[in-house]
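K.L.:
Give me the fold of what follows.
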Amino acid sequence: MSAADPGFRHLLRMSDDTGLFEHARHAVVRRDHGYCTDDVARGLIVASREPRPARRLTRLAECYLAFLTHAQDRSGAFRNRLTFDRHWSEPPGVGDWWGRAMWGLGTAAARNAIPWIRDEALHAFVLGAEQRSPYPRAMAFAGLGAAEVLRTRTDNTVAASLLMDAVEAIGAPSEDPSWPWPQPHLTYANAALAEVIIAAGDLSDDRQLLTTGLRMLSWLSDIQTRDGLLAVVPATGWRQDTPRDRYDQQPIEVAALADACATAAYVTGDDAWQERVRRSVAWFQGANDAGVPMWDPATGGGYDGLTEHGPNLNQGAESTIALISTMQHAGRLS
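P.N.:
Okay, here's the model as predicted:
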């Protein structure tokens, strides 16, 4: 492992035989905050993306899959938060955690190197696909899982239906050329919305839908680039026709943009999208508004946010997985 590669060291540190802890104080796990389905699903995604996983990474995927199947009820909904003493603190639902669980299960069903994990993940995905969420982002995350399934199982009607319902939930972008987006504000994981539309257009051979998604992503990428550097919409979000804050920039935004641009590169074969993936990689390496690296080489952990005073040095699960996910794309760049 090179000094430039965070690997899975901190993800292993943040995990136990139950799941993945949500928070850390610097690199030290905050067990009192417990686990959440959101982050376990993210962990399953990055573990399943590795084509030749080491044994301990396979064990992580097994653990994360077991957590998600335990979180899922008979209707296909998911519980989100599990305390350290293994008690669910919330009832099953279809919020963002349902969408991310579906994304994780879809990715594992399509990409995991272990056949039985693929089979079990698909079983849980199909059950979860009986549900729909009223929240566009939850539907977008679930749609990304459906797209993963369809890339390897083109005749899976359950995944196809979920993917198109996700497109409908996201909605059509505004006709305003200065804001070609389905909503009047940008909040979190924004690029996921464009990525779903791109994937749906490609998988359904709908050129108009594909063009719409690419146009959305191009605009989002352009407005988040300043002087050649990535400067993502901060945690406070950004509403049309209002001033935009510079900080607190979140790693999840960078990772979502890298994912979407990598999908665009795969679908179109256009190397310009790979260059946009490189901007996300560079953001973690220090090509950002503060000029500082956004991860700790000593631990392999990703910092929790870019503030006006520099990095938030806490290394939670979401930020660490955002780092790993983006660096996985870096390893595939030509």
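
K.L.:
Only C-alpha atoms from now on, for both contacts and neighbour counts.
P.N.:
OK.

K.L.:
what's around residue 247, how many residues?
P.N.:
21 (other C-alpha atoms under 10 Å).

K.L.:
contacting residues for it?
P.N.:
234-235, 306-308 (C-alpha atoms under 8 Å, 6 or more residues apart in numbering).

K.L.:
Sitting in strands, which of the residues you listed do you find?
P.N.:
Among these, the members falling in strands are 306-307 (criterion: DSSP state E).

K.L.:
what's the closest of the contacts of residue 247 to residue 129?
P.N.:
Residue 129 has its nearest neighbour among the contacts of residue 247 in residue 235, at 29.6 Å by C-alpha to C-alpha.

K.L.:
Just give the nearest non-adjacent residue to that closest one, would you?
P.N.:
Closest residue to residue 235 apart from its sequence neighbours, by C-alpha to C-alpha, 6 or more residues apart in numbering: residue 248 at 5.6 Å.

K.L.:
One more, please, to line up against the first structure:
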Amino acid sequence: MQSAAQVKPLKGTLELKHLPEVKFSHIRNMTDDTGIIQHAIFNIPNRKEGYCIDDNARALLLCVLAGKDKSNELDPDLLQVYLSFIHYMQTPNGEFKNFMSYTKVAEEERGSEDSFGRTMMALGFLANEAPSRSLSRTGVELFTKAYCHIEKLRSIRGIANSIIGVCQFIKFNYPDDIKRDLVIQLANQMVSMYEDNKRAKWHWFEPVLTYDNAILPLALLNAYEITSDEAYLTVAFEAMDFLESKVFHNGVLSPIGNEGWLERGKTAAQFDQQGIDAMAMVLFYQQAYRVTRDEKYLVRMYKSYQWFLGKNDLGLSLYDESTGGCADGLHSTGINLNQGAESTLAYWISHIIVASTFKE
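P.N.:
Take a look at the predicted model:
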């Protein structure tokens, strides 16, 4: 088990005061032989809602990240379950279906571009950081089969997640000039979207702030790491400065609510706040610290993680230490007591990232 006492302080500037013990029981509870089930009724799997590749890709990413530290006690067989689900959902031409019913029916021709990007991101991490050569080879095979579809993406989140996945793959197969050229193409596309939407008081890639926002500047930080193009670094930090001005209030993270989002020139919706937004912030700050070695990003990473533990607008913990699950959102009247896969995985990915980064 990993506790706060085992995590090193930050060179005298910050100490992790509360980091719950690792408890993956709810992850195991939500997973069967097919994959991780999407939703829960409180902490009971809601089998009527079936499975999706979004959550199985996140679960695969969690297994890769957690597997680097043997003290995490995550069953290694779970990684094969999630990877097998992704393999099954890949279509003959390399795309991915997203949704599957509990009766094992997947009727879509293909899933969304966002789910495609999340899957490519997870497969990129698997290729680069898998616990075994055979698992890495499987990740490479699935990634390679889907790769030809990346340049056709139009969804900015699909593009951003794919950039991260391709950058991980380049680290696995370095150097790779062809994939580097694709990163440049996609990153330039993101920069163009940023410039098209930028206004005097609006420094963002779209005319609205919605969900999973920090993934967008995170992608450009990954592109910078591979290409050393300062333009990507500049846009990433400028956009993140803007995002921070909208979601940090008195040092407390308050993600954009999904009951209206934040349209340019309007007021942000405060609720409902989702765990994937806090996770995206954690991932961004980890990469920002790796690129700059500036410890201020570790402080912000920890503050973002604390959103799950009660440092939020309502002062309520979404993480449930009794089950190892995480509430599905922060509402104006309290927390959503259902502990679905997306929120629980968002918590545990954030936890593992924080713990591992502070151990470096």
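
K.L.:
what TM-score do we get after superposing?
P.N.:
Once superposed, chain against chain, the TM-score is 0.95 (TM-score structural alignment, normalised by the length of the first structure); 334 aligned residues with a C-alpha RMSD of 1.7 Å.

K.L.:
Would you list the buried entries among the contacts of residue 247 of the first structure?
P.N.:
234-235, 306-307 (16 or more other C-alpha atoms under 10 Å).

K.L.:
And the furthest pair within the contacts of residue 247 of the first structure?
P.N.:
The largest separation in the contacts of residue 247 of the first structure, counting by C-alpha to C-alpha, is between 235 and 308 at 12.8 Å.

K.L.:
what is in contact with these two at once?
P.N.:
Residues touching both residue 235 of the first structure and residue 308 (C-alpha under 8 Å, 6+ apart): 247-248.

K.L.:
of the buried ones among the contacts of residue 247 of the first structure, closest to residue 334 of the first structure?
P.N.:
Nearest member of these to residue 334 of the first structure, counting by C-alpha to C-alpha, is residue 306, at 28.4 Å.

K.L.:
measure that closest one to residue 3 of the first structure for me?
P.N.:
Distance of residue 306 of the first structure to residue 3 of the first structure, given as C-alpha to C-alpha, to the nearest Å: 21 Å.

K.L.:
and the gap between the residue sitting nearest the centre point of the second structure and residue 116 of the second structure?
P.N.:
With distances taken as C-alpha atoms, centre = their mean, residue 280 lies nearest the centre of the second structure, 5.2 Å away. Using C-alpha to C-alpha, residue 280 of the second structure is found at 17 Å from residue 116 of the second structure.

K.L.:
just residue 229 of the second structure next, same as before
P.N.:
Remark: distance between residue 229 of the second structure and residue 116 of the second structure (C-alpha to C-alpha) = 26 Å.

K.L.:
just checking, what residue in the second structure corresponds to residue 331 of the first structure?
P.N.:
With TM-score structural alignment as the criterion, residue 331 of the first structure lines up with residue 355 in the second structure.

K.L.:
And for residue 75 of the first structure?
P.N.:
Under TM-score structural alignment, residue 75 of the first structure pairs with residue 93 in the second structure.

K.L.:
Same question for residue 195 of the first structure.
P.N.:
Matched to the second structure by TM-score structural alignment, residue 195 of the first structure sits across from residue 218.

K.L.:
next one: residue 219 of the first structure
P.N.:
Checking TM-score structural alignment: residue 219 of the first structure goes with residue 242.

K.L.:
Just confirm its match contacts residue 202, I think it does.
P.N.:
Yes. Contact status for residue 242 of the second structure versus residue 202: in contact at 7.4 Å, counting by C-alpha atoms under 8 Å.

K.L.:
So between the two, which is more surrounded?
P.N.:
Just comparing residue 242 of the second structure and residue 202: by other C-alpha under 10 Å the higher neighbour count belongs to residue 202, 17 against 14.

K.L.:
in what helix or strand does the match of residue 219 of the first structure lie?
P.N.:
helix 230-247 (DSSP states H and E).

K.L.:
what do you get for residue 196 of the second structure?
P.N.:
With DSSP H and E as the test, residue 196 of the second structure turns up in helix 177-197.

K.L.:
Contacts for that helix next, please.
P.N.:
151, 156, 159, 163, 166-167, 170, 203-207, 219-220, 223, 226-227, 232, 235.

K.L.:
Please apply the same query to stretch 233-241 of the first structure.
P.N.:
By C-alpha under 8 Å, 6+ apart, the surrounding residues in contact with stretch 233-241 of the first structure are 179, 184-188, 224, 244-250, 253.

K.L.:
Tell me which residue of the first structure matches up with residue 158 of the second structure.
P.N.:
In the first structure, residue 158 of the second structure lines up with residue 138, judged by TM-score structural alignment.

K.L.:
so who does that match touch?
P.N.:
Taking C-alpha under 8 Å, 6+ apart, we find residue 138 of the first structure in contact with 94-100.

K.L.:
Go through those residues and name the one nearest residue 83 of the first structure.
P.N.:
The shortest approach to residue 83 of the first structure among the contacts of residue 138 of the first structure belongs to residue 97, at 15.8 Å (C-alpha to C-alpha).
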